[in-house]
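Engineer: Build the 3D model from these lines:
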Amino acid sequence: MYAKGNVDLLNYEKSVAIKGTRYPSEFGEKMGIRVSKLLAKRNCSIVSGLAKGIDTCAHKGALDVAGKTIAVLAHGLDKPVYPKENRNLVKEILNSGGLLISTYPNGRKLIPQFLAARDEWQSSLSDGIIVIETGIQDGTNITIGHALKQNRPVGIIDHKQLKNGELSFIKQAQGNLKYISENKAYPLYTEKSIREFENKLKEIA
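Structural biologist: I've put the predicted structure just below:
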């Protein structure tokens, strides 16, 4: 494993991965930032993969409240940051005492397979994961699968409980509903439920 930044975050008291689709709804974007802020203020480090969409919201939410965040990259740490839209975000992460992690040595360029492999590490580096929005075929399912195998608690936003259930029909919520219906994830829809999920992280931290 290769690291750049504040390696003390690897031993932080609590850490949670916040994950989701690259193409969230407007609600999903707002919820991603809100959940990240809430947990960062409660002394959780926020882990994500620097991808567009929910990953970006997760990192930004932590930074907005001077929290700590870890970005897992899918290429060598000396290579241009992918996606290029988040190169300034990486600078903010490092300047705020955050951390970049990669399992690839300097000089290793990104290839598509590395993006999927990265998802396992986001779960491994965390005490649990929270999924904001995911479709049935979304890449976030890879992270969820690893979390379940690793016995990490999985929390997921329950769109049925929000805005009179109207949000349950959007395609970005169909994966959420699937995992909740299969009892594979804790449904989250209030600040209280998120705090209760955070207590489950304490149990295994």
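Engineer: okay, CA-based contacts and neighbour counts for the rest of this
Structural biologist: Noted.
Engineer: and Arg22, how many neighbours does it have?
Structural biologist: Residues near Arg22, counting by other C-alpha atoms under 10 Å, number 19.
Engineer: nearest spatial neighbour of it, skipping sequence neighbours?
Structural biologist: Excluding the flanking residues, the one nearest Arg22 by C-alpha to C-alpha, 6 or more residues apart in numbering is Gly53, at 4.0 Å.
Engineer: this one next, for a side-by-side:
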Amino acid sequence: MHAELRTREALGPLGPVEQKNAPDVLYTSGDTSLLTEGSRVAIVGSRKATPVGIKRAQAVTRALVQQGIIVVSGLAEGIDTVAHRTAIDEGGRTIAVLGTPLSKAYPAKNAALLEEIKRDHLVISQFPEGYPGKGENFPRRNRTMALICDATIVIEASEKSGTRHQGWEAIRLGRNLYLLENVATNPNLTWPKQLIEYGAQVLRREDLPDILLDIPNYTAGGVRAFEL
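Structural biologist: Below is the predicted model:
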């Protein structure tokens, strides 16, 4: 089902910081109840996913699904695709947040996945049909993805990865941000240290079960991060 919704209608009450950073309208296709029911966690990472990164994305996604948490990502190549695909294959629910209008898959090879998510899950975009493709669309998409989620988990990323935009938006909006230990300790990356200074947390394998159990305690509509 396609719909054009005011963001307040789609998400419910928003705090002042959220209102300032939210798009006016969301274009949706699918089950919009996924925006208000349950907990949502974004899984994001490199478009050029490594074999180890793929395994980590699969493991984290499975853990989220087992807790009934909705998996959110951006339909991009690499980690995003793995997150959506694994959530579906494990019997979970997923939301794709696009940097394009609803009718366009980016990359094009994800067209079938896009249609599957529209049919059985939810796709959202802040860009109307015919909106031109611009590089700035994707950081704006990341802001919206952070907005609709209770937390973001970064699986792997490069120094110039667009994933870092998602991290900063999560911090800006008061959402919890988790960097997998391999990201946080990578000597070739400068931005993880900066994000940690602003409140990002290092996610170690042994911490994951406790963190996932705490995610449903997040209070929607505010800027308070859930407490561990």
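Engineer: TM value for the aligned chains?
Structural biologist: Taking TM-score structural alignment, normalised by the length of structure 1 as the basis, the two superposed chains have a TM-score of 0.85; 194 aligned residues with a C-alpha RMSD of 2.2 Å.
Engineer: if we can go back for a sec, the aligned partner of the residue nearest to Arg22 of structure 1 in structure 2: neighbour count?
Structural biologist: In structure 2, Gly53 of structure 1 lines up with Gly78, judged by TM-score structural alignment. Gly78 of structure 2 is flanked by 18 other residues according to other C-alpha under 10 Å.
Engineer: who touches the alignment partner in structure 2 of Gly5 of structure 1 in this structure?
Structural biologist: With TM-score structural alignment as the criterion, Gly5 of structure 1 lines up with Gly30 in structure 2. Residues in contact with Gly30 of structure 2 (C-alpha atoms under 8 Å, 6 or more residues apart in numbering) are 1-2, 117-123.
Engineer: Out of these, which end up buried?
Structural biologist: 117-118, 121-123 (16 or more other C-alpha atoms under 10 Å).
Engineer: So the residue positioned nearest the centre of structure 2: helix, strand or coil?
Structural biologist: Centrality entry for structure 2: nearest residue to the mean C-alpha point is Ala42, 2.8 Å, by C-alpha atoms, centre = their mean. Look at Ala42 of structure 2: counting by DSSP: H, G, I helix; E, B strand; the rest coil, its state is strand.
Engineer: could you measure the match of Gly5 of structure 1 against Asp150 of structure 2, distance?
Structural biologist: 20 Å (C-alpha to C-alpha, to the nearest Å).
Engineer: Repeat that for Lys134 of structure 2.
Structural biologist: Separation of Lys134 of structure 2 from Asp150 of structure 2 (C-alpha to C-alpha) stands at 27 Å.
Engineer: Looking at these two, which has the bigger crowd around it?
Structural biologist: Asp150 (28 against 9).
Engineer: all strands for structure 2, in order.
Structural biologist: With DSSP state E as the criterion, structure 2 has strands at 2-6, 25-30, 40-44, 70-73, 94-98, 122-125, 151-154, 176-180, 201-203.
Engineer: want to try JSON lines for the ones you listed, with distance to Gly162 of structure 2 as columns?
Structural biologist: Shown next, in JSON lines, are those (distance: least, C-alpha to C-alpha, whole Å):
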{"stretch": "strand 2-6", "distance to Gly162 of structure 2": "27"}
{"stretch": "strand 25-30", "distance to Gly162 of structure 2": "22"}
{"stretch": "strand 40-44", "distance to Gly162 of structure 2": "10"}
{"stretch": "strand 70-73", "distance to Gly162 of structure 2": "13"}
{"stretch": "strand 94-98", "distance to Gly162 of structure 2": "14"}
{"stretch": "strand 122-125", "distance to Gly162 of structure 2": "18"}
{"stretch": "strand 151-154", "distance to Gly162 of structure 2": "11"}
{"stretch": "strand 176-180", "distance to Gly162 of structure 2": "14"}
{"stretch": "strand 201-203", "distance to Gly162 of structure 2": "19"}
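Engineer: ok, back up a step: show me what the residue nearest to the centre of structure 2 aligns to in structure 1.
Structural biologist: In structure 1, Ala42 of structure 2 lands on Ala17 (TM-score structural alignment).
Engineer: With Gly99 of structure 2 instead?
Structural biologist: By TM-score structural alignment, Gly99 of structure 2 lines up with Ala74 in structure 1.
Engineer: Just to check, that match is in contact with Arg118?
Structural biologist: Yes: between Ala74 of structure 1 and Arg118 there is a contact at 5.9 Å, judged by C-alpha atoms under 8 Å.
Engineer: Neighbour count for the two, which is higher?
Structural biologist: In this view Ala74 of structure 1 and Arg118 are compared by other C-alpha under 10 Å, and Ala74 has more residues nearby, 26 against 22.
Engineer: residues in contact with the counterpart of Asp119 of structure 1 in structure 2?
Structural biologist: Aligned counterpart of Asp119 of structure 1 in structure 2: Asn142 (TM-score structural alignment). Residues counted as contacts of Asn142 of structure 2 (C-alpha under 8 Å, 6+ apart) are 74, 165-166, 169.
Engineer: cutoff 7 Å now
Structural biologist: For Asn142 of structure 2, the contacting residues are 165-166, by C-alpha atoms under 7 Å, 6 or more residues apart in numbering.
Engineer: Against Asn21 of structure 2, how distant is it?
Structural biologist: 11 Å.
Engineer: Leu64 of structure 2 maps to what in structure 1?
Structural biologist: The alignment partner of Leu64 of structure 2 in structure 1, by TM-score structural alignment, is Leu39.
Engineer: What's the separation between its match and Leu148 of structure 1?
Structural biologist: 21 Å.
Engineer: who's more crowded, the two?
Structural biologist: Ranked by neighbour count (other C-alpha under 10 Å), Leu39 of structure 1 and Leu148 place Leu39 first, with 22 against 16.
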